[in-house]
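S.K.: Quick one, structure for this:
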Amino acid sequence: MQHLEEKIAHLTRTVDDLSMVVAKQQDEIDRLTRHVAMLMQREAERAQEGSGGVILGDERPPHY
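M.R.: So this is what the prediction gives:
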């Protein structure tokens, strides 16, 4: 009986630890989702203004 109680206690602690990890991951996902939304909005505003984007290394500058 004591062996089962020890196993249950161990499993309960494991479930609690995993629950905490999942909660932290969800917080991080929420934070990253907000950042992506902010960046998407910023890029949409930049595209509407026509201010252009970043020049990549393999693109010629506009004065060529």
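
S.K.: contacts, neighbours, all on C-alpha from now
M.R.: Fine.

S.K.: can you map out the helices along this structure?
M.R.: For the chain, the helices defined by DSSP state H cover 2-49.

S.K.: gap between residue 38 and residue 44?
M.R.: Distance check for residue 38 against residue 44: by CA to CA, to the nearest Å, it reads 10 Å.

S.K.: ah, wrong one, I meant residue 32
M.R.: From residue 32 over to residue 44 (counting by CA to CA), the distance is 18 Å.

S.K.: before we move on, what about residue 37?
M.R.: Distance from residue 37 to residue 44, counting by CA to CA: 10 Å.

S.K.: And residue 9, by the same measure?
M.R.: With distances defined as CA to CA, the gap from residue 9 to residue 44 amounts to 52 Å.

S.K.: Likewise for residue 14?
M.R.: On the measure of CA to CA, residue 14 and residue 44 end up 45 Å apart.

S.K.: Report how many residues lie close to residue 44.
M.R.: When counting by other CA atoms under 10 Å, one arrives at 12 neighbours for residue 44.

S.K.: Before we compare anything, build this one as well:
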Amino acid sequence: MTDVTHIEEQIAHLTKTVEELSDIVARQENELAVATRRLAMLMEREAGREMDAGGSVPLADQRPPHW
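M.R.: The predicted structure follows:
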């Protein structure tokens, strides 16, 4: 096998790997966006529950005691 053929095979393999990783990153970006929206909805829902229960300031908006 010539050096050029070997290099072409390596380039093809690396190109395939980069495309696969790009697909994985794009999928993870979508999953992270969905998870972020869901977390925001849950935090808003919990803050509403705390306010309905008579709390003055939602705990999500308070600093932890160690700050």
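
S.K.: State the TM-score obtained for the two superposed chains.
M.R.: After superposition, the two chains reach a TM-score (TM-score structural alignment, normalised by the length of the first structure) of 0.76; 51 aligned residues with a CA RMSD of 1.1 Å.

S.K.: In the second structure, what residue corresponds to residue 50 of the first structure?
M.R.: With TM-score structural alignment as the criterion, the equivalent of residue 50 of the first structure in the second structure is residue 53.

S.K.: what sits against that match?
M.R.: Shown here is residue 53 of the second structure, which makes no contacts under the criterion CA atoms under 8 Å, 6 or more residues apart in numbering.

S.K.: From residue 36 of the second structure, how far out is it?
M.R.: When CA to CA is applied, the distance between residue 53 of the second structure and residue 36 of the second structure equals 26 Å.

S.K.: And for residue 14 of the second structure?
M.R.: Separation of residue 14 of the second structure from residue 36 of the second structure (CA to CA) stands at 32 Å.

S.K.: Neighbours of the aligned partner of residue 5 of the first structure in the second structure, how many?
M.R.: If you follow residue 5 of the first structure across to the second structure using TM-score structural alignment, you land on residue 8. The tally of other residues near residue 8 of the second structure (other CA under 10 Å) stands at 12.

S.K.: ok, now the one 5 residues further on?
M.R.: Residue 13 of the second structure: 11 surrounding residues under other CA under 10 Å.

S.K.: Likewise for residue 51 of the second structure?
M.R.: In terms of burial, residue 51 of the second structure registers 14 neighbours under the definition other CA under 10 Å.

S.K.: ditto for residue 46 of the second structure
M.R.: Taking other CA under 10 Å as the neighbour definition, residue 46 of the second structure ends up with a count of 15.

S.K.: Ok, residue 38 of the second structure next?
M.R.: Here the number of neighbours of residue 38 of the second structure (other CA under 10 Å) works out to 12.
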